[in-house]
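> this is a predicted model, with the sequence first.
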Amino acid sequence: MNPYLSYNREQWSELRNSVPMTLTSEDLKELQGINEHLLMDEVTEIYLPLSRLLNLYVAARQSRNQVLHQFFSPHHSEKDEKSPPFIIGIAGSVAVGKSTTARLLKALLSRWENHPKVELITTDGFLRPNQTLLDHDLMTKKGFPESYDTKRLVTFLNDVKAGKRNVEAPVYSHITYNITDEVKVVDQPDVLIIEGLNVLQSSHDYPDAHLKMFISDFLDFSIYVDAESKTIEDWYISRFMKLRQGAFTKPGSYFSHYTELTEAQSITKAQSIWQTINGVNLEQNILPTKGRAQLILRKGVGHQVEEILLRK
């Protein structure tokens, strides 16, 4: 039996229920990814209904928290203690557009009155430093389960969920392709969105980690951004070619040597990286977690969502 309810774009858009559009076309330009052209129709038909659904989930959790607070502390004001944040996980392959989905949902969810403080963290910040990966011969396994400091990531989520103040998360640079000295401070948000390749992985995916909890244990709602593997490969190659003209040319770029390749050589290189690293990671470690998601956004070749699957 299929555990998901399936909706096409038209059916899903009807569930918007008059939620107002709060983003402008300029907002969308800032939110879209390198290889995407984010249309207002996509936001209206797909992401506004999704933000409404998530708002209902958050409101239900807030009501539950209030009930528990009243039960345990009937003589204290509800304002005495900050409720734990609602945590949303967004998973999917490299180049599938999960970062854009995360930024878009952050922008939309922060406009709801009952949870205006929304933070976004990516699991890239919890990758092990390049030197550590080099020491353990893992540079070609970047993004695979073994390349993350999972213990630190779990500790971060545990602290945020416990309501601790000013919890620090490391910051990753896609220019230097490494962890930076910066930190992002998360201070008791209403909603925390965590986005990354490994968001839906569990202890079965980390057999040697000896950890009792994983990212998925902290999630209140999970989303998997999906597309055909060949389509994602095409998006990856297209994005690589655009980065070759953009981010790869910036001072300090780890990938600056790729700018010296011809166009044909660049395409060959991108195909090679996909087939030996990112495509392998997708098939072995990311795609098997799709069935754990509560909602799947299935995209077509034009980066537009064609089907929404919602767990019953």
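Done, it's in.
> C-alpha from now on. contacts and neighbour counts both.
Noted.
> what about the strands in the protein?
Assigned strands in the chain, in chain order: 4-8, 86-92, 118-122, 167-173, 178-186, 191-195, 221-226, 295-299, 305-311 (criterion: DSSP state E).
> any chance of the ones you listed in TSV, plus mean neighbour count?
Written out in TSV, the entries for the strands of the chain read as follows (neighbours: other CA atoms under 10 Å):
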stretch	mean neighbour count
strand 4-8	14
strand 86-92	25
strand 118-122	20
strand 167-173	19
strand 178-186	15
strand 191-195	24
strand 221-226	23
strand 295-299	22
strand 305-311	19
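> and these as CSV, adding distance to residue 285?
CSV is the format used below for the strands of the chain (distance: least, CA to CA, whole Å):
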stretch, distance to residue 285
strand 4-8, 22
strand 86-92, 10
strand 118-122, 17
strand 167-173, 21
strand 178-186, 22
strand 191-195, 15
strand 221-226, 13
strand 295-299, 17
strand 305-311, 21
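> ok, and what's touching stretch 177-189?
With CA atoms under 8 Å, 6 or more residues apart in numbering as the contact definition, stretch 177-189 has outside contacts at 82, 84-85, 117-119, 125, 127-130, 160, 163-173, 253-254.
> stretch 132-141 too?
Around stretch 132-141, the neighbours that count as contacts under CA under 8 Å, 6+ apart are 130, 142, 147, 277.
> count of neighbours near the first one?
Per other CA atoms under 10 Å, the neighbour tally for residue 130 reads 17.
> need the contact list for it.
The neighbours of residue 130, taking CA under 8 Å, 6+ apart as the test, are 139, 178, 179.
> how much space between residue 200 and residue 293?
The gap separating residue 200 from residue 293 is 7 Å, by CA to CA, to the nearest Å.
> this is the other structure I want to compare:
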Amino acid sequence: MSSQPFIIGIAGGTGSGKSTFTNRLKSIFGDQVTVLYYDNYYKAHDDMPFEQRKKINYDHPDAFETDLLLEHLKKLRNGEEIECPVYDYANHNRSGEVTVVKPSRIILLEGILVLADKRLRDMMDVKIYVEADADERILRRVMRDVKERGRDIENIADQYLTTVKPMHYLYVEPTRTYADLVINSGMNNVALDVMRTKISSLLEEK
């Protein structure tokens, strides 16, 4: 058996349920799986004032420091721990803190655009796309951004209409074609059972 990590990519639009699906797998397997969030790899913009950072297009592939994520995935694959950046949503910038992430047999890589970069896709063993109705996605995003990220409704609406919605159709939704598994919500129990069985068998191989 290969001792290299088994990498599962979990993509989907904002509010689609990909974090829910990821967290459900994490709650089943705990420390036996490592979770990496693509959002933590948003580029740092320390040189830019807050009002300017608010206007950045965060739903474009160029918003991410993908090279750093690739470097970190390679390290994890080689059995090395990494220092993952921590993103601060309220300030639209990296927090300056890092989280030490240790390698494990299973890596869950979650984010809206994890299937957009061929280099990332080539490192994945399974590619999952979580989809949901557009109305449901925007409602979930509004509730999440107000409750968890300290955003105001006007800012959320402006960001959604100017970047989130158009970028979803331009960059996120087309990556659905790369998925091995397309599921219709993070609460899809059939898909959860499929992945639970797969992960369990991989962990038992050890």
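Done, it's in. All figures in this text were calculated on a predicted structure; none of them were measured in a lab.
> drop the TM-score for these two in here.
For these two chains in superposition, a TM-score of 0.79 is obtained (TM-score structural alignment, normalised by the length of structure 2); 189 aligned residues with a CA RMSD of 2.6 Å.
> of all the strands of structure 1, which one comes closest to residue 153 of structure 1?
Each of the strands of structure 1 was checked against residue 153 of structure 1 via CA to CA, and the shortest separation belongs to strand 167-173, namely 8.3 Å.
> how close does the residue nearest the centre of structure 2 sit to residue 52 of structure 2?
Centre of structure 2 computed as the mean C-alpha position; nearest residue by CA atoms, centre = their mean is residue 111, 1.9 Å away. Counting by CA to CA, the separation of residue 111 of structure 2 from residue 52 of structure 2 is 23 Å.
> intersection of neighbour lists for residue 200 and residue 293 of structure 1?
Contact with both residue 200 of structure 1 and residue 293 is made by residues residue 222, according to CA under 8 Å, 6+ apart.
> these two: which has the busier surroundings?
In terms of neighbours (other CA under 10 Å), residue 200 is the more surrounded of residue 200 of structure 1 and residue 293; the figures are 29 against 22.
> and the helix or strand containing residue 199 of structure 2, which residues are buried?
Assigned by DSSP states H and E, residue 199 of structure 2 belongs to helix 189-204. For helix 189-204 of structure 2, the neighbour count (16 or more other CA atoms under 10 Å) marks 191, 192, 196, 199, 203 as buried.
> that one packs against which elements?
Judged by 3 or more CA pairs under 8 Å, 6 or more residues apart in numbering; DSSP states H and E, the packing partners of helix 189-204 of structure 2 are helix 18-29.
> what angle do the helix it packs on and strand 126-130 make?
Compare the direction of helix 18-29 of structure 2 with that of strand 126-130 by axes from the mean of the first three to the mean of the last three CA atoms, to 10 degrees and you get 130 degrees.
> what span of structure 1 is helix 18-29 of structure 2 aligned with?
The aligned range for helix 18-29 of structure 2 in structure 1 is 98-109, by TM-score structural alignment.
> mean shift between that stretch and structure 2?
Relative to the matching residues in structure 2, stretch 98-109 of structure 1 has an average distance of 1.4 Å after the fit, by mean CA distance after the TM-score superposition for structure 1.
> chain center to that stretch, what's the gap?
Counting by CA atoms, centre = their mean, to the nearest Å, stretch 98-109 of structure 1 is centred 9 Å from the centre of its parent chain.
> could you find the counterpart of residue 117 of structure 2 in structure 1?
Counting by TM-score structural alignment, residue 117 of structure 2 corresponds to residue 202 in structure 1.
> hmm, residue 189 and residue 20 of structure 2 touching each other?
No - here residue 20 of structure 2 does not reach residue 189: they are 11.7 Å apart, not a contact under CA atoms under 8 Å.
> may I see the buried residues of the longest helix along structure 1?
When structure 1 is scanned for its longest helix (criterion: DSSP state H), the result is helix 48-72. Taking 16+ other CA under 10 Å as the neighbour-count basis, helix 48-72 of structure 1 is seen to contain the buried residues 48, 49, 50, 51, 52, 54, 55, 58, 61, 62, 65, 69.
> now the third one: how far from residue 215 of structure 1?
Translated: residue 50 of structure 1. Per CA to CA, residue 50 of structure 1 is found 22 Å from residue 215 of structure 1.
> distance from the chain centre to the helix or strand containing residue 51 of structure 2, please.
For residue 51 of structure 2, the element it lies in under DSSP H and E is helix 50-53. Here helix 50-53 of structure 2 shows a centroid-to-chain-centroid distance of 23 Å under the convention CA atoms, centre = their mean.
> just to revisit the earlier point, now the match of residue 117 of structure 2. Nearest residue, chain neighbours left out?
residue 214 (5.7 Å; CA to CA, 6 or more residues apart in numbering).
> ok, the one you found - how many residues close by?
By the other CA under 10 Å criterion, the neighbourhood of residue 214 of structure 1 contains 23 residues.
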